[in-house]
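# 3D model of this:
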Amino acid sequence: MTKTKITNKNVFAAMERLAPKSLAYDWDNVGLQVGSFSTPVKKIMVTLDVLEEVVDEAIAKNVSLIIAHHPLLFKPVKQLNTDKPHGRVLHKLLQHNITVYAAHTNLDIAEGGVNDVLCEKLKIKNTKVLIKERTETLYKLVVYVPQTHQEELREVLGKAGAGHIGNYSHCTFQTMGEGTFKPLKGTNPYIGSQDKMEFVPEVKIETIVQESLLNKVLAATIATHPYEEVAYDIFRLENEGKKYGLGRVGTLEAELSLQEFSSLVKKQLDIPGVRVTGDLDRPVKKVAVLGGSGEKYIRAARNAGADTFITGDMTFHTAQDAWQTGLAIIDPGHYAEKVMKEAVVQYLENEFRENGIELLASTANTDPFTFI
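Presented below is the predicted three-dimensional model:
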């Protein structure tokens, strides 16, 4: 069997299914950073940062595409000076035809992204969004289909992502009825003849669709439906859709002391140490997590009922204020976001399992700090 040729564009599309660019903050720079959409892909490397050590590793391992969490191009480039680190990085990437793509705040916010991976590793359950940024709009899709094709269409709708309510999929409602139409000149009807009124036993199928999946579901519907012209209605709903936002808050499987939980964080995130505020003997039950720099969300963690907040880059006075209000802080550093490497590699392996693409996580250490 001939394998489908995969280009950067295909990989970018897969990444945007995981972490839609629409979720990113408007100040962020996500997506293609350097390179081309059309370059064929054979080997992909996932990294937290795009430093020179990472680019050298990519060159040595014959990587053509780097997927990064932290954008390489965050501020406008005013000078490409190859005597300086940033200039050398860009020069090497272009010289060796290596493309760079970044998923940053969109990967922080996305379901299955950085914060969900952190919660999974730390055994934090029953999670909810910590800082809500947006709620996805829901639509009702109503499609009229011949009774002979209703089962096929229902299955296609479900596979495309329609009809998801909580932990249930393929949710639809059917009403039997009779459809009428008269094919006019120039038509090629599936049922009936030109200039003759037709009466067909039909089913009205109603289902719910997330805004992000609406175009995909419509395309699948039209491709499957037997009619030359598909009759359907779309209604915007007031029902509250999925919440998206930064951070997560949830509960531990079993209560631990702050000392025990801090040790678990250190072990599970494979880091040399953590900074902790609070009584080490106090119990930890409800935990807020925000990968990267989260000190400005102290109040959100406290308002969510968390007794402990895990985030990086805490400054002295902010940590002191949290400590005085009774909120314990565990600071594993910004580099704890490296958990995204393994998660993204696994996701892309599942997406391109049949296409012979090699995936690897960068082994370069991009943490600027050393614990002594």
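# Could you use CA atoms for every contact and neighbour count after this?
Will do.
# which stretches of the stretch 1-150 of the chain form strands?
31-34, 43-47, 65-68, 99-102, 124-135, 138-146 (DSSP state E, counting those that start in this stretch).
# this one as well, want them side by side:
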Amino acid sequence: MTYTFSQITSYLESIAPLNFQESYDNSGLLVGNPNTEITGVLVSLDTIESVIEEAKAKNCNLIVAHHPIIFKGLKSLTGKNYIERTVIKAIQEGIGIYAIHTNLDNIKDGVNAKISEKIGLINTKILSPKNNTFHKDTNDEPQKVGSGMIGELSEAISATAFLANLKSKMNLPLIKHTCLENFKDQKIKKIALCGGAGSFLLQEAIKQKADFFITGDYKYHEFFDAEDKIVICDIGHYESEVFTKDLLVDFLKNQFSELEIIACQTNTNPVEYYF
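Sure, this is the predicted structure:
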């Protein structure tokens, strides 16, 4: 059986509708003709030149990426930066690029659900739901739509034990976090999180009495906002969202079992660590 780009994208948009994305975002089909017949799908966190090369090598002519390679309008295509070079290469190789970004962040079964699953949270719910916005999940149940997620550990543990578990489960090289002094003699259980850059959700996490708030891209001065009420954990942008590839592969394989659907093996993290 053959499928076109539009059949894949329509299915993904039934899970995470484009109108759920934030106003600054640019999710959707960015490169390619919707009527193109698919040879294979490569699922990636980012789309850069080396990802295009991997897609070509694996005979995948559609890349489904979490992050859009194009955020702002392109006024030229001369190859002067990695964005233009990636788009040019995709067009030259006949490879489509589809992005499913904050619309996937904002559904209950999306990016934050995957992080919650990885670290063992139960009783999860959207941390900051949008007013009067609902969507049916994969079990056909109406769910709130919004940013972040909050849930509980199955049993309360010490703060240091939680950090060790977080580092292991998320395969982290390190964790930047605020002071544990106020939490050293108590067990922690309630965890709030947001994949990517989620500092805007800190006050909501505090309001809902979370012990820890996990996200990425925290700025120096923003760490002071914890004010000993919560432990902020910056685990890195890439590290917080890399398992989104597994989430999308599972979604697609569930619906298109005959198609070649592959998780990208290229490490697209632009940040490296010296130990």
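# Arrange the strands of the stretch 1-150 of the first structure in JSON lines, one row each, with distance to H86 of the first structure and mean neighbour count as further columns.
Compiled in JSON lines, the strands of the stretch 1-150 of the first structure are given as follows (distance: least, CA to CA, whole Å; neighbours: other CA atoms under 10 Å):
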{"stretch": "strand 31-34", "distance to H86 of the first structure": "13", "mean neighbour count": "19"}
{"stretch": "strand 43-47", "distance to H86 of the first structure": "17", "mean neighbour count": "25"}
{"stretch": "strand 65-68", "distance to H86 of the first structure": "15", "mean neighbour count": "27"}
{"stretch": "strand 99-102", "distance to H86 of the first structure": "14", "mean neighbour count": "26"}
{"stretch": "strand 124-135", "distance to H86 of the first structure": "32", "mean neighbour count": "17"}
{"stretch": "strand 138-146", "distance to H86 of the first structure": "43", "mean neighbour count": "21"}
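# so can I have a markdown table of those strands showing distance to L359 of the first structure?
Shown next, in a markdown table, are these (distance: least, CA to CA, whole Å):
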| stretch | distance to L359 of the first structure |
| --- | --- |
| strand 31-34 | 18 |
| strand 43-47 | 5 |
| strand 65-68 | 10 |
| strand 99-102 | 14 |
| strand 124-135 | 28 |
| strand 138-146 | 35 |
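# if we compare the ones you listed, which one ends up closest to E111 of the first structure?
Among those, the nearest to E111 of the first structure by CA to CA is strand 124-135 (9.7 Å).
# what's the matching range in the second structure for the closest one?
Per the alignment by TM-score structural alignment, strand 124-135 of the first structure matches residues 121-132 in the second structure.
# in the superposition, what's the average offset of the matching stretch relative to the first structure?
Compared with the first structure after the fit, stretch 121-132 of the second structure shows a mean deviation of 1.3 Å (mean CA distance after the TM-score superposition for the first structure).
# picking that back up, so which of the strands of the stretch 1-150 of the first structure is nearest D279 of the first structure?
strand 124-135 (20.6 Å).
# And that closest one, how far out from the chain middle?
The chain centre lies 14 Å from the centre of strand 124-135 of the first structure; the measure is CA atoms, centre = their mean, to the nearest Å.
# out of the strands of the stretch 1-150 of the first structure, nearest to Q346 of the first structure?
Nearest to Q346 of the first structure, of the strands of the stretch 1-150 of the first structure and by CA to CA, is strand 43-47 at 10.4 Å.
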